[in-house]
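Chemist: compute the structure for the input listed below.
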Amino acid sequence: MKVNWEKKENNQGVLTVEVPAENVESSIEKAYKKMRKDIEIPGFRKGRVPRKIIENRFGVEVFYEEAANFMLQEFYPKAIEESGIEPVAQPEIDVEELEAGKPFIFKATVTVKPEVELGEYKDLGITKTVKEVSDEDVDAEVKSMQEKNAELIVADENTEIAEGDTAVIDFEGYIGEEAFEGGKGENHPLVIGSKSFIPGFEEQLVGKKLGDELDVKVTFPKEYHAESLAGKEATFKVKINEVKTKKLPELNDEFAKDNNFDSLDELKKDVKEKLEQQAEEQGKREFEQAVIDKVTENAKVDIPEVMVDNRLEDMVKEMEQRLSSQGMNLETYLQFTGGDLETMKAELKPQAEKDVKTNLVIETVVENEGIEVTEEDFEDEIKKLAEMYKQEVDKIKEIFSMPGQKESIEDGIKRRKAVELLLENS
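Modeler: Below you'll find the model as predicted:
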C-alpha cells in the first residue's frame, strides 16, 4: 500500500491511497461470495452461480462497489495510522481507479484535528480565594432548616393570606368570555411567593381570606410555551377553599435535639463547618475554572466547524438524558419553553466552541509536558472505579483493560495530571 498525505488549508487535506492489485482481486472474490446468494441465473441454483458465469453475464464491474467497500474499510484506517493524522470527521471518498488486475486508488478528503499554538500557561498570576463564612451565613442556613421543619397550620376565616402561606384554590382562566384549555384547577395548593403561577397572579391573593372569590387579571408572557396564550390578557376566576400558614419551630436546644444535636450551639458549629467546607470546594472549583479559562484564552487554534457540531450533538444528548431522568423528553421541554432545536443549538454553540477549544488546549499541554500514565496511576484509577461502582477490583480491571477502554481511562488520567500541573504553576 502506498500512502500520500497532502495538507491543505482550513484543517483539511487529501489522503491518496494506492492498494496493490492482488488486494483488489481478493476483494472482488469477497464481493462475489457475499453477493452470489442474491443472484439468480436460469440453470443454476440460487447462491450457486459460478463467478465466471456472473462476470460473463453482467461484467466484473458488478462486484466493484462491494469490493471497494471492503477495501475502504480495511485500508483507510491503515492509511490513517501510517500517515499519522487524526481525523475529526468522516472523510469524503473519491475513487480514482478500480479495475480488475490493477491497483485500487482512492482519495480521501479529511478534516483533521487542528494544531494548537499555546500561549502562556504557567505563572498566570491567578490565586485561589475562599469566601469567609460569617455568622450571618450560619444564621441564614439555620433559618432555612427552621423553614424546612415548619408545620402547615389550617388558618381560620379571619386570617389574611401573606407571603409564604399556602392557598388552596379553585380557578378557571378566561380569554375574554371564553374559558381556555388547561386553565382550570380544583383544590390546587399554591405557595404564595413561589412564582409557580403566571407573573402577577400570586400577588393578587395577598390579603384575601378563606371563602373569598375574586377575579385575578394577568398577562401571559410573550414567550409563553402555549402560542395561543402568549402575550394575551386573561382573567382567572378564583375561589379560596383553604389557607395554610407556617408555624416555625423555636430555635432552641429542643430544635437542635430534633436534628440530632445536643444543643443549638453544637448545631450552629456543625453548620459553620459544613459551610466552610462548601466554601473551600467552591473556591477550588472557581480557581480551577479560572486557570483553565485563562490558558484557553491565551491559546490560538482554528477549530473545524465539524468539531463544534459534534460537541453540540453531545450536549443535546446529555440534555436528553437529564430530562429523561426527570420524566420528560426533549420535545416536551422545547414545547414548554416555546423554543425549537435549532434555537437551542444556537444558544449552546458558544459553550460548545469553548469546550472544544479547552479540550484541544489540555491535550496540547499533555503533549508539551510529556505527561504519561504509569501502571500505578492506572491501578489507582481502577480501585477508585471499583469503589464507585461497588464492584471487585479484578472485575473492573477486566472491563477497563479491553481495547479502547484502557486508552479512555489513560486519557482521563493524563488530562487530570495536566490540569493539576496548570494549577500548581498558575
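Chemist: C-alpha only now, for contacts and for neighbours.
Modeler: Noted.
Chemist: quick check: the most centrally placed residue in the chain vs R311, distance?
Modeler: Nearest to the mean C-alpha position of the chain, by C-alpha atoms, centre = their mean, lies E318 at 3.1 Å. Separation of E318 from R311 (C-alpha to C-alpha, to the nearest Å): 10 Å.
Chemist: packing partners for the longest helix along the chain?
Modeler: Secondary structure of the chain per DSSP state H: the longest helix is helix 264-298. Packing partners of helix 264-298 (3 or more C-alpha pairs under 8 Å, 6 or more residues apart in numbering; DSSP states H and E): helix 135-148, helix 253-258, helix 341-368, helix 405-424.
Chemist: this one next, for a side-by-side:
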Amino acid sequence: MQVTETQNEGLKRGYTMTLPAADLAAMVDQKLKEAQPEVEMKGFRKGKVPMAMLKKQFGPRILGDAMQDSVDGALREHLESTGDRPAVQPKIEMQNGEEWKEGDDVVVNVSYEVLPTIPEVDLGKLDLERLVVKAEDAAVTEALDNLAKNAKSYEDKKKGSKAAKDDQIVIDFKGSVDGELFEGGSAEDYPLVLGSGSFIPGFEDQLTGAKAGDEVEVKVQFPADYGHEALAGKDAVFATTVKAVKKPVDAKLDDELAKRFGAESLDKLKEQIAERLEAEYTGASRAVMKRALLDQLDNQVKFDLPEVLVEAEAGQIAHQLYHEEHPDDHGHSHGEIEPTDEHKKLAERRVRLGLLLAEIGQKAEVKVSDQEFTQAVMMQARQFPGQERQFFEYIQQNPQAQQQLRAPIFEDKVVDHIAEQAKVKDKEVSKEDLEKAVEALDEL
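Modeler: Okay, the predicted model is just below:
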C-alpha cells in the first residue's frame, strides 16, 4: 500500500493510503484459492467449485475483508515504522466511498494526533509539605461522646409527662382515607422519636405534648409526590393511642459501652478511636499534599496537548457540572453543552497531568495488582446491595469499566512513587488547620 504524508503540524498527522486495484484483485484471488479446497456447493465435489462461481458468490464479502485487512495492516506497519502513538483511534475515511466501484484503486485518508513527547522531570527537586495531626484527647473524647449518643437508650418519663422533641413515644395507630383503612397504615407498639422526620409531615408535630394514655386523632395530607400513588395527595386520619412516653438517655462511657463496639475495654476503645482518627487525618493530609504535588508538576512541566483529548475532557467536565447544577435532570435530553473557557483550562490541566503521571508510572513500572483491582471492585459493588453479582458480571464483560476502576488506583500509586522521590517535610498542625486546608481544595 502506498502511503503519502498530507499533514505534519504540531501533534497532527495526516496520510493518504492507496491500494492499487490490481493488488486488491490479486488479494481477492489469493484468498479464494486458499478457501477453494474446503468449499462445498451443490452439484460440485468438495474443492472442485469453479473459481468464477466462487468469485460470484463470495467475492464481494472477501473484497470487503481484503480492503479492511489492507488498511489495518498498512496503518499498523506505518505506526510501527514511525513510532507514532495516536492519542485516540485514528480517523479513517475512504475517498469517493459512495462512488467507488470494483476495479478502482482504494484510497483512504488517515488522520490522528500523536501523544506528545513528555519531558523528563527531576522529582528530587519537588518540595512538599506533609501536614501531621495527632489525635488529641479532646478529639477522642468528642468521638466517644458521639458514640454514646448513637448508643442511647430510652427510659419512661414520670407519669403524666408530656412528650417533647427527641422523646420516644410508643404508639398504636390505624390510618384511614375517606373512612377506609388502607394497607400499611396500621401498627402496634411502634417506637417513634419525635423530630426524627420518619413519618409524613405534620404527624409528629400533632403528637408533641401528648401523654401516655392519650388518644389522638392525627390528621395529615400525604405529599403529592408520595411513593404510593393511591395515597398521593390524599387526606388521612390516624387514630393513635399513646402507650408510653420515654426520654433519651446517653449510654455511659464504660467498659460495657466499649464491648458493644467490639473493644475489650474503654481504654482499648479509646486506642481504636485514636487510631481511626489519625488514619482519617493521614488521608486528609495526603489529599492536601497530592494537590500541592500536582500543582508543582503543572507549573513546572509544559508540552503540547492533543486537541482531541482536551476537547473530550472539557465536554465531560461541562456535562458533569451541568448535572451538579441541575440535580433534577437525570436524562441526557438537554442538548449539547458548550464548554466554557474555564472548562477548557481545567481540561488542559487534567490532560497534561494525566499524560505526565502515565509517563512517570510507565517508566517506574507502576502496576495495579489483581488484589488491588479486586478490592476496588468489591468496594464499588457495596453501592449496589442485592445486585453484587450483576455488578461483577458487568465489570468482567466491560473493559472500559475495568479501566475506570484501575485508573485512580494507578494514579495514587504514581503519586506515592513521586512523593518518595521528592523532598517532603512534616509539619505538625492542629485538626482545625488541616480542616481548613482540605476545605481550600474545593475552592480551587
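Chemist: drop the TM-score for these two in here.
Modeler: TM-score of the superposed chains, computed with TM-score structural alignment, normalised by the length of structure 1, equals 0.58; 370 aligned residues with a C-alpha RMSD of 6.0 Å.
Chemist: show me what counts as buried in stretch 398-417 of structure 1.
Modeler: 400, 406, 409-411, 413-415, 417 (16 or more other C-alpha atoms under 10 Å).
Chemist: ok, stretch 337-352 of structure 1 next?
Modeler: 345, 349, 352.
Chemist: pull the distance from that stretch to the chain's centre.
Modeler: From the chain centre to the centre of stretch 337-352 of structure 1 is a distance of 13 Å (C-alpha atoms, centre = their mean, to the nearest Å).
Chemist: stretch 298-305 of structure 2 now?
Modeler: 27 Å.
Chemist: Y64 of structure 1: which of the helices and strands packed on helix 264-298 of structure 1 is closest?
Modeler: helix 405-424 (36.0 Å; C-alpha to C-alpha).
Chemist: tilt between that closest one and helix 341-368?
Modeler: Helix 405-424 of structure 1 runs at 80 degrees relative to helix 341-368, counting by axes from the mean of the first three to the mean of the last three C-alpha atoms, to 10 degrees.
Chemist: contacts for helix 405-424 of structure 1, please.
Modeler: 121-122, 288, 291-292, 362-363, 365-366, 371-373, 377-378, 381, 399-400 (C-alpha atoms under 8 Å, 6 or more residues apart in numbering).
Chemist: among these, name the buried ones.
Modeler: 121, 288, 291-292, 362-363, 365-366, 371, 378, 381, 400.
Chemist: next, give me the two most distant ones among these.
Modeler: So for these, where distance means C-alpha to C-alpha, the most widely separated pair is Y121 and F400, at 32.2 Å.
Chemist: now for the helices and strands packed on helix 264-298 of structure 1, which one comes closest to E65 of structure 1?
Modeler: Per C-alpha to C-alpha, nearest to E65 of structure 1 of these: helix 405-424, 33.8 Å.
Chemist: next, the angle from the closest one to helix 264-298.
Modeler: Going by the same axes, to 10 degrees, helix 405-424 of structure 1 makes 100 degrees with helix 264-298.
Chemist: how distant is helix 405-424 of structure 1 from the center of its chain?
Modeler: 20 Å.
Chemist: ok, now stretch 273-289 of structure 2?
Modeler: 23 Å.
Chemist: got it, and stretch 98-118 of structure 1?
Modeler: 32 Å.
Chemist: now do the strands for the stretch 151-300 of structure 2: every range, in order, please.
Modeler: 153-156, 168-177, 180-193, 215-221, 235-249 (DSSP state E, counting those that start in this stretch).
Chemist: list the buried residues in the second one.
Modeler: Same thing as strand 168-177 of structure 2. Of the residues in strand 168-177 of structure 2, those buried (16+ other C-alpha under 10 Å) are 168-176.
Chemist: need those in TSV with distance to S186 of structure 2, can you?
Modeler: Formatted as TSV, the buried residues of strand 168-177 of structure 2 follow (distance: C-alpha to C-alpha, whole Å):
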residue	distance to S186 of structure 2
Q168	18
I169	16
V170	13
I171	10
D172	8
F173	5
K174	4
G175	6
S176	9
